[in-house]
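Q: Return atomic coordinates for the entry below.
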Amino acid sequence: MEGFSAVGFCAPSAIPEAAGRLAAFVAAGRHGQMGWMAERMAWRGDPAALWPEARTVIMLAEVYSPGYDPLAVLAQKARGAVSCYAQGRDYHDLVKKRLKRLGRWLIEAARKVSVPAEIKVFVDTAPVMEKPLGQAAGLGWQGKHTNLVSRDLGSWFFLGAIFTTLDLPKDEAETDHCGSCRACLDICPTGAFPAPYQLDARRCISYLTIEHRGPVDEELRPLLGNRIYGCDDCLAVCPWNKFAARARETGYAARVGAPDLAELAALDDAAFRARFAGSPIKRIGRGRFVRNVLYAIGNSGLSRLEPAARALCSDPDPAVADAASWAVARLADTRRD
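A: From the prediction side, this is the model:
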């Protein structure tokens, strides 16, 4: 089935509670700078409003399980920690191609029995709430960290959606299997979970290193450690990962690794683009990425990295210059301690 690991079916109307939860999340300001979450909320909260002609949402999971301990890099202070999903090729491109091929097959199969069919495919770039839809389609449940968890796949999988005008049989929604476990809540370095099943993106390291523009609050910078793109902590500790399936797509294999911080700090815009071509990292741009690298240098406690930070104290990007000055000062404080 085009390499997907699991499939489930639900109605576009299967997540009636999503609109209210989204509205409360935005009203509390927990979306931070992600203004796109507030825009088109009517579509995001109600898949039936996004495409009224749709009769079925086909949810598909694609595994990207790492073949290594994603937390081990956190002890390598001179190197940057990059989220597992961003280690290989951009999943948006890989998953969307598969969805389109599967969609074309579906249209052709319907045509052979004289049933007209239309489709729309979505991979994390449209006003679609994939995680609630994934639960409604039986692929997994939203755990206490708000990510989808599967008894068969663990936590490491992407979601794609095919909306179709075909009225196909629907699956039963998955139920919660977190029990009393709170490993994902307890490991979060920044306390981004105000309560189980609630996330404040403004304190989430994935949000801070990827979506947040400009300087990060000084209170939070030390808590980033050496995480320079995303964070896997809450996923990595989930006990259900003992059932995680192995990734079959070779494009997700790690090619970024744990890069040297001093080397990354020296990247100009052209070098950044060349190094991360085809990677999801490229989309945040050199400025935001090097800002993250400088926070990691400041947190390293390694005086030998100070020249790399000092060289950027007058960088044209204000957030980079600010991060460089902070890193130099923090390393100086470390020496005094």
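
Q: From now on I want contacts and neighbour counts done on CA atoms only, so please keep to that.
A: OK.

Q: Tell me which stretches of the stretch 151-300 of the chain form strands.
A: 157-164, 227-229 (DSSP state E, counting those that start in this stretch).

Q: So which of these is nearest Thr190?
A: Each of these has some distance to Thr190 by Cα to Cα; the shortest is strand 227-229, at 12.2 Å.

Q: which residues touch that closest one?
A: 74, 80-83, 205-206, 209-210, 281, 289, 292-293, 296 (Cα atoms under 8 Å, 6 or more residues apart in numbering).

Q: mind redoing it with 10 Å?
A: Identification of contacts with strand 227-229 by Cα atoms under 10 Å, 6 or more residues apart in numbering yields 73-74, 77, 79-84, 86-87, 205-210, 259, 261, 280-281, 284, 288-296.

Q: and what of stretch 33-44?
A: 18-19, 22-23, 25-27, 29, 31, 45, 48-51, 126-130, 201-202, 207-208, 211-213.

Q: can you do 6 Å?
A: Residues from elsewhere that reach stretch 33-44 (Cα atoms under 6 Å, 6 or more residues apart in numbering): Ala49, Leu50, Pro127, Val128.

Q: Closest to Gly8 out of the residues you listed?
A: Taking Cα to Cα as the measure, Gly8 sits nearest to Val128 out of these, at 15.9 Å.

Q: got the contact list for that closest one?
A: Arg44.

Q: Confirm it sits in a strand?
A: No: in this structure, Val128 is coil, not part of a strand, as judged by DSSP: H, G, I helix; E, B strand; the rest coil.

Q: Give me the distance between it and Ala19.
A: 11 Å (Cα to Cα, to the nearest Å).

Q: Ile107 too?
A: 30 Å.

Q: How about the contacts made by Gly301?
A: Counting by Cα under 6 Å, 6+ apart, Gly301 touches Leu331, Thr334.

Q: hmm, 10 Å instead?
A: When contacts are counted by Cα under 10 Å, 6+ apart, Gly301 touches Lys77, Ala78, Ala327, Arg330, Leu331, Ala332, Asp333, Thr334, Arg335.

Q: Test my guess that Phe122 contacts Phe158.
A: No: assessed by Cα atoms under 10 Å, Phe122 is found out of contact with Phe158, at 11.8 Å.

Q: To compare with the earlier structure, here is another sequence to fold:
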Amino acid sequence: MSAPAPSPPAGIDYAALAADIRRWGAELGFQQVGIADVRLAEDEAHLLDWLQAGYHGSMDYMARHGVKRSRPAELQPGTLRVISVRMNYAPADIGEAWSVLRDPTLGYVSRYALGRDYHKLIRSRLQKLAERIAAVTGPFGYRAFADSAPVLEKALARNAGLGWTGKHTLLLNREAGSYFFLGELYTDLPLPVDAPVSAHCGRCTRCIDVCPTQAIVAPYKLDARRCISYLTIERREAIPPELRPLIGNRIFGCDDCQLVCPWNRYAQAATEPDFAPRHALGSSRLVELFAWSEEEFLARTEGMAIRRAGYEGWLRNVAVALGNAPYSGEVVAALQARADHPSALVREHVAWALEEQRRKRGQP
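A: Model (predicted):
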């Protein structure tokens, strides 16, 4: 998704080109397109402080590339501007999320992960956008990203006018809330930049107050080590026992801070067919999910972000949710069927879940 970086072509009306880029982006399915410069000094300082505090947990890749994340021209030499795009992913009935969260027999999957994995789709669309630009400008330097490289995508999107940073650290948009994916096209074209928008969180702290594990340790500051999305997706080791009861029935990601955000009353349903929920994973029974073989897991999550957890991680997560479910013989039987699983990680969480079920039944 990259091209060599020749000198920017001369004789181009860049203001007109920027308008064309927005129009082409809309034709490619992006709900908004903005353009930012590459100055991220304040965000770099914030990133370094966050890393120094250890809030990234085991996500070593957050520190691995140094300041390339906050200096686009060091990641892609010659970069002058970043074309930032967003694409809505909200299901048609986002209210169903609350119904699933309130039913401890069901497994909750973050709404972004219910459809096709967005990474390849957005990069493919950005590549097409680059090709349309090149048809006007001739060869130019660019590189496309969608959460696929060390990029401060939320900061760049903010600077490009796509929204403001909410207290939960997610990007918020007045017309679309926060249920959207981001992508970037780094370019050496000296395009006119957009103005950032003002913030509109005010005194609201609903996202901070609702977080099950209190991972939002202060406004605009997230301790990933406590975040359920990190624990169920990024973390490969055992989930800390003290956090397991707080996870509830969330088996892949968490949306609580988005679900309570007043701005998400304006969230727009996805228009991209590939983002439509697959295999009824938005409201499936935990005991059925826990019974999946590895072959079933791979088949039913093909092309989906859920694959990122891996099969062992999936069983670990579902075991925790079963431990948090009300006592039932069906749940105990499902857990006992995995008690001798080859994976020590799975066995540990199954044992914990069985102990929780025994405790709820009142057994010594």
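
Q: TM-score them against each other, please.
A: Scored against TM-score structural alignment, normalised by the length of structure 1, the superposed chains reach a TM-score of 0.96; 332 aligned residues with a Cα RMSD of 1.2 Å.

Q: re earlier: pick the most deeply packed of the strands of the stretch 151-300 of structure 1.
A: Counting by mean count of other Cα atoms under 10 Å, strand 227-229 has the highest mean neighbour count of those, with a mean of 26.

Q: Average offset of it relative to structure 2?
A: Relative to the matching residues in structure 2, strand 227-229 of structure 1 has an average distance of 0.2 Å after the fit, by mean Cα distance after the TM-score superposition for structure 1.

Q: That strand corresponds to what range in structure 2?
A: Counting by TM-score structural alignment, strand 227-229 of structure 1 pairs with residues 250-252 of structure 2.

Q: any residues in contact with both of Phe122 and Phe158 of structure 1?
A: Both Phe122 of structure 1 and Phe158 are contacted by His92, Val95, Glu130, under the criterion Cα under 10 Å, 6+ apart.

Q: Could you dump those residues into JSON lines with distance to Lys112 of structure 1 added?
A: Listed next are the shared contacts of Phe122 and Phe158 of structure 1 as JSON lines, based on distance: Cα to Cα, whole Å:
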{"residue": "His92", "distance to Lys112 of structure 1": "30"}
{"residue": "Val95", "distance to Lys112 of structure 1": "26"}
{"residue": "Glu130", "distance to Lys112 of structure 1": "30"}
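
Q: Going through those residues, which ones are buried?
A: If you count burial by 16 or more other Cα atoms under 10 Å, the buried members of the shared contacts of Phe122 and Phe158 of structure 1 come out as His92, Val95, Glu130.

Q: where's the last one relative to Ile58 of structure 1, distance?
A: Looking back up the chat, that one is Glu130 of structure 1. In terms of Cα to Cα, Glu130 of structure 1 sits 11 Å off from Ile58 of structure 1.

Q: Could you do Leu159 of structure 1 as well?
A: Applying Cα to Cα, the value for Leu159 of structure 1 to Ile58 of structure 1 is 10 Å.

Q: Give the PyMOL command for selecting the buried subset of the contacts of Gly301 of structure 1.
A: Applying 16+ other Cα under 10 Å to the contacts of Gly301 of structure 1 leaves a buried subset, and the PyMOL line that selects it is:
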select buried, resi 77+78+327+330+331+332
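
Q: what's the most distant pair in the contacts of Gly301 of structure 1?
A: Farthest apart among the contacts of Gly301 of structure 1 by Cα to Cα are Ala78 and Asp333. That separation is 17.6 Å.

Q: Would you quantify the distance from the spatially most central residue of structure 2 to Arg307 of structure 2?
A: Nearest to the mean C-alpha position of structure 2, by Cα atoms, centre = their mean, lies Tyr112 at 7.0 Å. According to Cα to Cα, Tyr112 of structure 2 stands 13 Å off from Arg307 of structure 2.

Q: Apart from its neighbours in sequence, what residue is nearest Leu345 of structure 2?
A: Closest residue in space to Leu345 of structure 2, ignoring its immediate chain neighbours: Ala238 at 6.3 Å, by Cα to Cα, 6 or more residues apart in numbering.

Q: what's the counterpart of the one you found in structure 1?
A: The equivalent of Ala238 of structure 2 in structure 1 is Pro215 (alignment by TM-score structural alignment).

Q: list the contacts for its match?
A: For Pro215 of structure 1, the contacting residues are Leu208, Arg221, Arg288, Arg291, Asn292, Pro318, Ala319, Val320, Ala321, Asp322, Ala323, by Cα under 10 Å, 6+ apart.

Q: Then Cys10 of structure 1?
A: Cys10 of structure 1 makes contact with 55-59, 133-138, 163, 167-173, according to Cα under 10 Å, 6+ apart.

Q: Run through who's touching the helix or strand hosting Ala333 of structure 2.
A: Using DSSP states H and E, the element containing Ala333 of structure 2 is helix 329-336. Contact with helix 329-336 of structure 2 is made by 105, 286-288, 290-291, 318-319, 322-323, 325, 339, 347, 349-358, 361, as judged by Cα under 10 Å, 6+ apart.

Q: Show me which residues of that helix are buried.
A: By neighbour count on 16+ other Cα under 10 Å, the buried set for helix 329-336 of structure 2 is Val331, Val332, Ala334, Leu335, Gln336.

Q: Just give me the mean distance for the next helix or strand after it relative to structure 1.
A: Downstream of helix 329-336 of structure 2, the first helix or strand assigned by DSSP H and E is helix 344-361. Taken against structure 1, helix 344-361 of structure 2 registers an average deviation of 0.6 Å after superposition, with mean Cα distance after the TM-score superposition for structure 1.

Q: In structure 1, which residues correspond to helix 344-361 of structure 2?
A: Counting by TM-score structural alignment, helix 344-361 of structure 2 falls onto residues 318-335 of structure 1.

Q: Please list the outside residues in contact with that stretch.
A: Outside stretch 318-335 of structure 1, the residues that touch it by Cα under 10 Å, 6+ apart are 213-216, 218, 221-222, 265, 286-315, 336-337.
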